[in-house]
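Enquirer: Here is my input; please provide its structure:
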Amino acid sequence: MTSSLSLTRRGALGTLAALGAASAFAQGTSTVRIGYQKSSTLIVVLKTQGTLERQLAPLGVKPSWHEFTSGLPLLEALNLDNLDFSADVADTVPVFAQAAGAQLTFVAQEAPSPAAQAILVREDSPIKTLADLKGKKIGFAKAAGAHYLLIAALDKAGLSLKDIEPAYLTPADGRAAFEKGAIDAWVVWDPFLAAAQRQSKVRVLADGTGIASYQRYYLASTKFATARADVLGVIYAELAKAGQWVKANPKDAAALLAPVWGIDAATVEQANARRSYAVRPASLDVIGEQQKIADAFFAEKLLPRKIDALASPLFKPGAGA
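Expert: Okay, the predicted model is just below:
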């Protein structure tokens, strides 16, 4: 199956419709359009605290916020010029956008968090090893980090996606399908992973340790990055500070995020403990796994063409701040 970043979920379509036909951001425009997911912890912290409203005000800029169900529709919105900046998406997602011809700039990266995503089975499941996944129906979000984790885990067991029955599901739909037994295994990331572990009888078949490093990226449209490096400089600096604060103050961070995410603080704290939240500049040294991911998706015929995953521009923090 090939992919061209087509939206398949009603929620994602609704989000794009709500965004409307927004014009391209140019020098002097007063709004930076920011897309994020529920799992975009650091951006959610900044949004909840009103930090970017304060820090961007001296530049005459204010943020507008747009929530998405997963990374794939988020980067499609960026590609369609309906967003200027994308909060963190899993390392798999940019390769789909690049294959669709998106003009993206890598702004920042979070250091690896391999245990923050996992393959779950029910506690009483007969599935004991990765090899036991053969012939099973497995739910996961298309193009998410969970998708690559599944590909890499199957490869480790001598299998491929052709050996399982894939079910492309958002985290919410995946949880519902998993709990009613409609799928045999579910591949998901935090905080959805932690919520399932604490609220349901589940077992981790494998997480990303030794399989997929799970790095998350912050991106901007190249048009926006060229026009407003000053704005990106402020956003980068505040993300780095937020990451340090979340790790240094786990209980306070959990208390802040719990009502926003609609889950209890203990679950948030468990999820946050598995994420690095170490924001650093994107560089060729740290994004090297991108090509491996792109090649794996191309081999599975999930990308329409082979791509150079390292060809997109890299933002240099401080250059325009």
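Enquirer: can we go C-alpha only for contacts and neighbour counts from here?
Expert: OK.
Enquirer: Just the strands from the stretch 101-250 of the chain, written as ranges.
Expert: Under the criterion DSSP state E, counting those that start in this stretch, the stretch 101-250 of the chain carries strands at the ranges 104-110, 117-122, 137-140, 165-168, 185-189, 202-207, 216-221.
Enquirer: And the third one, what does it pack against?
Expert: Contacts of strand 137-140 with other secondary structure elements, assessed using 3 or more Cα pairs under 8 Å, 6 or more residues apart in numbering; DSSP states H and E, are made with strand 165-168, helix 171-179, strand 185-189.
Enquirer: Do a quick rundown of the helices in the stretch 1-150 of the chain.
Expert: 10-19, 41-49, 51-56, 71-79, 93-99, 145-156 (DSSP state H, counting those that start in this stretch).
Enquirer: Give me the buried positions along the second one.
Expert: Read that as helix 41-49. Across helix 41-49, burial judged by 16 or more other Cα atoms under 10 Å covers 41-46.
Enquirer: Kindly indicate which of those lies nearest residue 70.
Expert: The closest of the buried residues of helix 41-49 to residue 70 turns out to be residue 41 (Cα to Cα; 13.3 Å).
Enquirer: Quick check: that closest one vs residue 297, distance?
Expert: Distance, residue 41 to residue 297, using Cα to Cα, to the nearest Å: 27 Å.
Enquirer: same question, residue 206
Expert: 20 Å.
Enquirer: quick one: which of the two has more around it?
Expert: residue 297 (24 against 21; other Cα atoms under 10 Å).
Enquirer: need the contact list for that one.
Expert: Counting by Cα atoms under 8 Å, 6 or more residues apart in numbering, residue 297 makes contact with 148, 303.
Enquirer: one more time with 6 Å
Expert: residue 303 (Cα atoms under 6 Å, 6 or more residues apart in numbering).
Enquirer: helix, strand or coil for it?
Expert: Secondary structure, DSSP: H, G, I helix; E, B strand; the rest coil: residue 297 is helix.
Enquirer: now residue 263, nearest residue through space, not along the chain?
Expert: residue 195 (7.5 Å; Cα to Cα, 6 or more residues apart in numbering).
Enquirer: Any figure for the gap between that neighbour and residue 123?
Expert: The value you get for residue 195 to residue 123, if Cα to Cα is used, is 15 Å.
Enquirer: of the two, who's got more company?
Expert: residue 195 (19 against 13).
Enquirer: Next, work out how far apart that one and residue 142 are.
Expert: Taking Cα to Cα as the measure, residue 195 falls 20 Å from residue 142.
Enquirer: Could you do residue 245 as well?
Expert: 31 Å.
Enquirer: More neighbours: which of the two?
Expert: More neighbours surround residue 142 than the other of residue 245 and residue 142, with 23 against 16 (other Cα under 10 Å).
Enquirer: Once you drop chain neighbours, what's closest to the more buried one?
Expert: That would be residue 168: by Cα to Cα, 6+ apart, it lies 5.6 Å from residue 142.
Enquirer: Also this sequence, please, to line up against the first:
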Amino acid sequence: MNLLTNRAARTAVAAAAAGLFSLTACASTESEAAEESGGTVLVRIPDPRNSGILARGKKDGSLDKALAAVGAKVRWTGTTGPFAPAAQALNAGQLDIATGSITSGVTALTQKPGFKLFTATDPDRTGEGILVKKDSGITTVKDLKGRKVAVNKGGTGEYLLLKALAENGLAADDVKRVYLRPDQTASVYKTGQVDAWASWAAYSVAELGSGASRFVATGGDLGSDNYSFYAARTGFAEKHPKVLKALSTYLHTKSTDQRAAPEKYINVFTDRGPTAVTGEAKEIQAGILRGSGTVDPIGAEDIRRFESVARFYLERKVLARPVDITPHILDIEALG
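Expert: A predicted model of the protein is given here:
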């Protein structure tokens, strides 16, 4: 099976669209009109599933309590996933808040975005990287030459791979990029259809925890600028600045707590089934959270780092044109 054909590319695009429908299937069809109900502002956020700050906030009610102080509450809709379909949902008025990485963010910013970025979190130095099987014989990035590496197009995976190649004196076409959705990749990787997988903690932890894989390079090794962010639909941000400010404060407070007590933010709803993290993977996840950054307002240095990702993508032709980041940044500290 040739995973690099045009047909495969078209399939990936169709799958991304399907992801959008999955994300927004439970959302109100009255996109703008659904904003308020009985005077309460409804904040539409993808369901966080079983881990992280928002999952903890959903379970213990602390997020709704924080938002109630500014006349708002959460409406959970769809499920958290890659930022590309979430960006489409923001643009379509079907979501109010979403999270992603700046690598996927700059790609989405080329598509007439209807959202603004309002928080930044430092890059994950240990949970993202290029996975290889321990018995693969691949011990350095240079060993990837001539191999197939799975990446998500225009997102974290493609960025990490291109960064690794650049840092090790290899050209972009020295490896074969295999474009796959992250949730499609595990089976392709495990069955040997690709030799490596450039990924991040949401997917890498399970592979590392199995004992069969390791990182040939981490984000920290590569000097990654792959910040995470929260984004708000532009219309929502303009109408409800106090809600965004309250949400930003909540996220900062809880991300600080997550670093101190990561176990509370793992397996929030269940410690069984496909969404649970167990065994060695749980320990790996806890270690990643202990070393993670906090959710903070976006500052000048963050913007410079965002711009460095955009330039890197442009130089390597991932982007077809430059992206001006600054107009899409919301100064959360300046909000009323």
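Enquirer: Superposed, what's their TM-score?
Expert: Comparison of the two superposed chains (TM-score structural alignment, normalised by the length of the first structure) gives a TM-score of 0.88, and 318 aligned residues with a Cα RMSD of 2.8 Å.
Enquirer: For residue 130 of the first structure, find the nearest of the helices of the stretch 1-150 of the first structure.
Expert: Closest to residue 130 of the first structure of those is helix 145-156 (Cα to Cα; 6.6 Å).
Enquirer: mean shift between that closest one and the second structure?
Expert: Following the fit onto the second structure, the mean deviation recorded for helix 145-156 of the first structure is 1.3 Å by mean Cα distance after the TM-score superposition for the first structure.
Enquirer: which position in the second structure aligns with the residue nearest to residue 142 of the first structure?
Expert: Superposed on the second structure with TM-score structural alignment, residue 168 of the first structure falls opposite residue 179.
Enquirer: Residue 202 of the first structure too?
Expert: With TM-score structural alignment as the criterion, residue 202 of the first structure matches residue 213.
Enquirer: Test my guess that its match contacts residue 135.
Expert: No: using Cα atoms under 6 Å, residue 213 of the second structure is not in contact with residue 135; the gap is 8.3 Å.
Enquirer: ok, the two, which is more surrounded?
Expert: More crowded of residue 213 of the second structure and residue 135, by other Cα under 10 Å: residue 213, with 21 against 10.
Enquirer: Can you give me the distance of residue 302 of the first structure to residue 258 of the first structure?
Expert: 36 Å.
Enquirer: again with residue 312 of the first structure
Expert: Applying Cα to Cα to residue 312 of the first structure and residue 258 of the first structure gives a distance of 35 Å.
Enquirer: quick one: what's aligned to residue 304 of the second structure in the first structure?
Expert: Counting by TM-score structural alignment, residue 304 of the second structure lines up with residue 288 in the first structure.
Enquirer: burial count for the closest residue to that match other than its chain neighbours?
Expert: Excluding the flanking residues, the one nearest residue 288 of the first structure by Cα to Cα, 6+ apart is residue 310, at 7.5 Å. The local packing of residue 310 of the first structure (other Cα under 10 Å) involves 17 other residues.
Enquirer: Then residue 207 of the second structure?
Expert: For residue 207 of the second structure, using other Cα under 10 Å, the count is 20.
Enquirer: Next, the contact list for it, please.
Expert: So residue 207 of the second structure contacts residue 213 (Cα under 6 Å, 6+ apart).
Enquirer: any idea how far residue 201 of the second structure is from it?
Expert: Residue 207 of the second structure is 10 Å from residue 201 of the second structure, by Cα to Cα.
Enquirer: cool, and residue 162 of the second structure?
Expert: Note on residue 162 of the second structure: its distance to residue 201 of the second structure, by Cα to Cα, is 18 Å.
Enquirer: again, but for residue 62 of the second structure
Expert: 25 Å.
Enquirer: These two: which has the busier surroundings?
Expert: Taking neighbours as other Cα under 10 Å, residue 62 of the second structure and residue 201 compare with residue 201 leading, 18 against 15.
Enquirer: and the spatially most central residue of the second structure, what does it touch?
Expert: For the second structure, the residue whose C-alpha lies nearest the mean C-alpha position (Cα atoms, centre = their mean) is residue 100; its distance is 3.4 Å. The contact partners of residue 100 of the second structure, taken as Cα under 6 Å, 6+ apart, are 83, 228-229.
Enquirer: Give the aligned equivalent of residue 323 of the second structure in the first structure.
Expert: Match for residue 323 of the second structure (TM-score structural alignment): residue 307.
Enquirer: er, residue 119 of the second structure actually
Expert: Going residue by residue (TM-score structural alignment), residue 119 of the second structure aligns to residue 108.
Enquirer: tally of neighbours for its match?
Expert: Residue 108 of the first structure has 27 nearby residues by other Cα under 10 Å.
Enquirer: And it, how far from residue 95 of the first structure?
Expert: Taken as Cα to Cα, the span from residue 108 of the first structure to residue 95 of the first structure is 16 Å.
Enquirer: now swap in residue 60 of the first structure and tell me
Expert: 33 Å.
Enquirer: Which one's more surrounded, the two?
Expert: Taking neighbours as other Cα under 10 Å, residue 60 of the first structure and residue 95 compare with residue 95 leading, 25 against 13.
Enquirer: need the contact list for that one.
Expert: residue 294.
Enquirer: What's the match for it in the second structure?
Expert: Per TM-score structural alignment, residue 95 of the first structure is aligned with residue 106.
Enquirer: if I look at its match, how far off is residue 314 of the second structure?
Expert: In terms of Cα to Cα, residue 106 of the second structure sits 10 Å off from residue 314 of the second structure.
Enquirer: what do you get for residue 114 of the second structure?
Expert: From residue 114 of the second structure to residue 314 of the second structure the distance is 22 Å (Cα to Cα).
Enquirer: The alignment partner in the second structure of residue 123 of the first structure and residue 125 of the second structure, how far apart?
Expert: Taking TM-score structural alignment, residue 123 of the first structure has residue 134 as its aligned residue in the second structure. Taking Cα to Cα as the measure, residue 134 of the second structure falls 20 Å from residue 125 of the second structure.
Enquirer: now do residue 179 of the second structure
Expert: The value you get for residue 179 of the second structure to residue 125 of the second structure, if Cα to Cα is used, is 23 Å.
Enquirer: cool, and residue 280 of the second structure?
Expert: Distance from residue 280 of the second structure to residue 125 of the second structure, counting by Cα to Cα: 19 Å.
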